[in-house]
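[1] structure for the following, please:
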Amino acid sequence: MISRDSGRTRSGSPGGERGGRRRSRRRRPRPDGSMKLLIARWIAPFQTVLSDTLGEPARALSAAGLLGPARDPRHGAIASGAAFRLAKALGQPPLDIARRIAEACAARAAAFPGLDRVEATPPGYVNFAAAPAFYADLVAEILRAGPDFGRSDLGRGERVNLEFCSANPTGPLHVAHGRQAAVGDCLARILAFSGHEVVREYYWNDTGNQIRNLVASVCVRGRQILAGEPADGPIGFEGGYAGAYVTDLARALIDSGGAAAVAEPPGGGDAPSPLRESVVRRMKALILEDLEAFGVRYDVQTSQEALERSGKVAAMLDAFRARGLVYEKDGALWFRAQDFGDTQDWVLVKRDGAYTYRAPDYAYHRDKFERGFTRVINLWGPDHHAYVGSVRAGLKAMDPAWADRFQVLLVQYCKMMRGTEEVKMSKRGGTFVTLREVIDEVGPDATRFFFVLRKVDSHLAFDLELAKAQKSENPVFYVQYAHARIASVLRKAQELHGDDAAGGPSAVPAPEEALLLQAAGRFPDAVERAAVEREPYVITEFLLGLAAALQSYYQRGDKDERFRMLHPEAPVRRMRLAVARAVQVVLRNGLSLLGVGAPDRMESPAT
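    Below is the predicted model:
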């Protein structure tokens, strides 16, 4: 296997070490109050208005993207940029076209259930404001759905294998693995919430030179310990591992088995031996322990060594031979990869009979599809860009449909910062910052949230000091504090007014609440977008926007008591408390998709 310290995964292969979880697939209808339902209700009458008002150019427009959530909630709930798409054909400025559309929609308002008003705004948008009753329905729907608000059946019938953070068992996980683990686990939660059946998988690259070098490194440190020499200098050979974890591993083996436990095994660590088995087992346990602390668990783990022992690699090669997909040259077995879109042909079996890393990789992916997955998604590091096409070529040779259902997300690297200074070294890892060090310093919640703050393929600067700060500039603190602030208000309402805090809205939300509810009501759309685009950052972006909307709403009450949540008039107070509880539900659901806690109590932010 290629040195893939960036990540990959697997589900139920020979020798697979299975996790114990099976997820049930609960399906819920899309919420009645979501922005998407408004779009569904309004798209047909809107297309009719366009056709009747603007003629043939409008009839030629696709329905896709005609209506969407308004960018600026102050302009309404739903917006259309159709005028921009029609400007060239009609030979008119977009704003003039938008005004014609808005006037025609207003004249047929009865065809748009739940519409309050429609207007055109520069430079050419048509904005639709929902009626107050819509927002009352939205509050009721969120409170009724609770933890299921935002759940959908978008992925009905899709069985997804999601492989991520498949680091080689040769050292502790570093921060690049950590980002992959966060992205992968968050994506698994998002896909499952969207109706996909998801299997999280870890693939252990537990054969080859790197394992041999790790065993040899443990032997070197073991000899140094037994001789009373310092065991923290250079390891003494190219490719060796010198981190403190290797010394710890050697010492643990000596403590449990004496000097014989770290003696050089026959074959130098390449062939099976008690030492090799013990070293690999302990390294796997160390990695899984760090992932557990990070809130990441796998449904299936698969060993490359076990895959090769099972005969599945040999069976795949036999199938390639039978179909003429391979040929012999210079004593090696070559795959005709160029016939399937790759840049060159590749050796699968070397002249000494050993597999190259491609052979088990192809067999591994073949096994995934043969286990019935309709979609295989791998998370790799950006250094594996060229290898994507190679695996796709192998799949295309086996079954073209498999190649079409194979997807790789290249997770960009993460730079660790302490303020303005980059953190490059680690005591435990040797030359890299370990995931465990970050978790221990800032906590798993902040670590997960920061790792998914940006798009998967964007570089990320992770400021350790900011992640610990109890202030609004810290994004995870900002969102969690929004949830805790609502919990505090609800506790206060219970103390002062009893059942008001638990009751439903007894008044129709006013424009101030409508702005806040517009932000909350976009959650189902954000979940769908995150699932379709395979981008957990969509959820962090949504949560930060919702927390900002709540902050603005709350501050207005600080400045003018007429807008306080705990209003003296009971109907207004109950309505605002119901809105607050609905926003709290959405915040909690969003944080849950990120695997981040939603605390009910937090210290006030530092000023």
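
[2] contacts, neighbours, all on C-alpha from now
    Fine.

[3] ok, now which ones touch residue 537?
    452-456, 530 (C-alpha atoms under 8 Å, 6 or more residues apart in numbering).

[4] do the same with residue 231
    With contacts defined as C-alpha under 8 Å, 6+ apart, residue 231 is in contact with 221, 224-225, 247.

[5] list just the nearest of these to residue 177.
    The shortest distance between residue 177 and any of the contacts of residue 231, using C-alpha to C-alpha, involves residue 247 and amounts to 22.2 Å.

[6] check contacts around that closest one.
    If you count contacts by C-alpha under 8 Å, 6+ apart, then residue 247 has 218, 221-222, 231-232 around it.

[7] alongside the first, I'd like the structure of this one:
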Amino acid sequence: MTPAELSATVLSAIRASVDAGELVLPADVLASLEVTVERPKNREHGDYATNVALRLAKPAGLAPRDVAALLAIRLGQTAGIKSAEMAGPGFLNITFDAAVQGELARTVVQAGTAYGHTDTFAGTRINLEFISANPTGPIHIGGVRWAAVGDSLARILRASGAEVVSEYYINDAGTQIDKFAASLHAAAHGRPVPEDGYVGEYIGEIAAQILQLNPGVLTLPEDEQLSVFRTTGLRLMTDQIRQSTEDFGTHFDVWFSEQSLHDSGAVAQAMDRLREQGHVFDQDGAVWLRTTDFGDDRDRVLVRSNGETTYFASDAAYFLNKRDRGFSPAIYLLGADHHGYVGRLKAIVACAGSDPNKDIEVLIGQFVKMLKDGEEVRMSKRAGNIITIDDVVDWIGVDAARYALVRQSTDSNITLDIDLLTKQATDNPVYYIQYAHARMCSVKAKAAQLGIDKGAPEDFDPSLLTHVKENELLGKLGEFPRVIAKAGELREAHQVARYLEDLAGDFHRFYAECQILPKGDLELPIGLTRARMWLAEATQTVLANGLSLLGVSAPERM
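    Below is the predicted model:
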């Protein structure tokens, strides 16, 4: 029985008590009631506990212990529940029959890759935008964090039933692109890049590619040369970014060009729509959006007095585009240096007539640094003074990088220790989890050598799984669907990572205390061997499913 099934069972007991006149509850309380069950820290208190009696006491006009006593009787008569006992001021401690608890192993194995998936967010269309760095250089270490976290969040939300479009906003308009083109142009001529331009070996590499693709470009008038370097350079750099993210296991459904908003007239149309709603005004020759009406610290310029459109106008048009595509919420994942954008984006949403507390979410990711031999690594030879996504992959690999970047809350600064993350030892968290998966694969391979298999579903006897470590492992497996749903609700991919570490620990302890296969003179009843093989395979399934949500592989050998 999963936690969700137990919650439904408790709710049914409450409804039955109401129908029998034992409990009197207002209709609205009963209609909106959600039952929460938790694994108690002290396993002597049962398999699960709930505080629902404490919550119902006031509307029922009874003492909490009286409510708990009524529910304990009904739950104790429910098939599959060994006991339901009142505790403390009104808690209910529930213990399953071994067969009911063990049945979860069969449920997990038969569900396979679908186990853990729910319909929690069914009907929700989410636009998840992340990285979105200027295409003026490789993705740096901050963007690498969002490449891991953003892609994992997309997977988690989809597993929870949401329709998710992952999106990269290509900032291919504005002065930074002009500086990028000028840097490429200078490199092609063998001149130093402009003082405020871009440096690094990649500039020379892209410039050389442009010359190869356009052999006569340097004979053109200078403005035409710059146009070629701008257009071709952007395409080549964007292609590199796209390839790097794909190599990192991060896929984007949409690559959205900022320049396309200008070319299509969407920016002008957005300003017209906002003006119609009364939020645009003209002053000192410029066009402004009155964002102070919605909590911004100052009004924002849409068009400068020289006629130049600002990035803020593009942001407004981009949000309206997302809204027109039917997304709610639009989730933005931004770096630590973008705190000031939060209020501005919410003000845009409010000016557009949407709900800034519902239709947009902004997550801020803190800084990342890398250590090698105890010293901070600060530079990349190819990209100059930044560490790139390709550097991270070269140093520690995709699996270790993705896992290490996801396992901490995005609210926290993190440090990646290259030496630790490339070490095959249990203090390396990704190795610890992958080793648990590989260990189970090894058990299956050894069983095959011995001519043993787990048998057909009807050969599985869940009542044999009575050891305390089996119980703990089954309880952890049952939590997986709820962990995914909670991670999606809170936008916290690290909750899946920490769950996997706990699950791996439970498996390693089970493996140490519960013999799975015959060994030497130590024989086991075939029924117990098969039951434990089902439990091991269920754990293998959940580990693989969880690692997949984080974009990390589940190797069969280590």
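
[8] can you give me the helices for the stretch 101-250 of structure 2?
    Under the criterion DSSP state H, counting those that start in this stretch, helices of the stretch 101-250 of structure 2 are mapped to 141-159, 175-188, 201-213, 222-247.

[9] highest mean neighbour count out of these?
    Each of these was assessed for mean neighbour count using mean count of other C-alpha atoms under 10 Å. The highest is helix 141-159, with a mean of 26.

[10] so which of the helices of the stretch 101-250 of structure 2 is nearest residue 321 of structure 2?
    Proximity to residue 321 of structure 2, assessed across those by C-alpha to C-alpha, is greatest for helix 141-159 (20.1 Å).

[11] what's the average distance of that closest one to structure 1?
    If you overlay the two and look at helix 141-159 of structure 2, the average distance to its match in structure 1 is 0.8 Å (mean C-alpha distance after the TM-score superposition for structure 1).

[12] which part of structure 1 matches that helix?
    Under the alignment (TM-score structural alignment), helix 141-159 of structure 2 falls on residues 175-193 in structure 1.

[13] map residue 129 of structure 1 onto structure 2.
    Using TM-score structural alignment as the criterion, the counterpart of residue 129 of structure 1 in structure 2 is residue 95.

[14] residues touching residue 558 of structure 1, list them.
    When the contact criterion is C-alpha under 8 Å, 6+ apart, the partners of residue 558 of structure 1 are residue 564.

[15] buried residues, the helix or strand hosting it. List them.
    Assignment of secondary structure by DSSP states H and E places residue 558 of structure 1 within helix 537-559. For helix 537-559 of structure 1, burial by neighbour count (16 or more other C-alpha atoms under 10 Å) applies to 537-540, 542-544, 546-551, 553-554.

[16] on that earlier part again, can I get the contacts of residue 231 of structure 1 in JSON lines including distance to residue 361 of structure 1?
    Below are the contacts of residue 231 of structure 1 laid out as JSON lines (distance: C-alpha to C-alpha, whole Å):
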{"residue": "221", "distance to residue 361 of structure 1": "33"}
{"residue": "224", "distance to residue 361 of structure 1": "37"}
{"residue": "225", "distance to residue 361 of structure 1": "38"}
{"residue": "247", "distance to residue 361 of structure 1": "32"}
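
[17] most widely separated two among those residues?
    By the measure C-alpha to C-alpha, the contacts of residue 231 of structure 1 have their two most distant members at 224 and 247, which lie 9.3 Å apart.

[18] how about the residue most central in space within structure 2: what's its closest non-neighbour residue?
    The residue lying closest to the centre of structure 2 (C-alpha atoms, centre = their mean) is residue 153, at 2.3 Å. Nearest non-adjacent residue to residue 153 of structure 2, counting by C-alpha to C-alpha, 6 or more residues apart in numbering: residue 493, 5.8 Å away.

[19] what do we get in structure 1 for the one you found?
    Across the two structures, residue 493 of structure 2 finds its equivalent in residue 536 of structure 1, going by TM-score structural alignment.

[20] which residues in the stretch 1-150 of structure 2 form strands?
    Using DSSP state E, counting those that start in this stretch, the strands found in the stretch 1-150 of structure 2 span residues 37-38, 48-50, 81-87, 91-96, 125-129.

[21] mean shift between the fourth one and structure 1?
    Right, strand 91-96 of structure 2. In the superposition against structure 1, strand 91-96 of structure 2 averages 3.2 Å from its aligned positions (mean C-alpha distance after the TM-score superposition for structure 1).

[22] and the second one, by the same measure?
    Mean deviation of strand 48-50 of structure 2 relative to structure 1 after superposition (mean C-alpha distance after the TM-score superposition for structure 1): 2.0 Å.

[23] give me the stretch of structure 1 that that strand matches.
    Across structure 1, the stretch matching strand 48-50 of structure 2 (TM-score structural alignment) is residues 78-80.

[24] quick one: distance of the matching stretch to the chain centre.
    28 Å (C-alpha atoms, centre = their mean, to the nearest Å).

[25] cool, and stretch 50-58 of structure 2?
    When distances are taken as C-alpha atoms, centre = their mean, stretch 50-58 of structure 2 is centred 33 Å away from the chain's centroid.

[26] what comes up buried for that stretch?
    Quick answer for stretch 50-58 of structure 2 (16+ other C-alpha under 10 Å): 50-54, 56-57.
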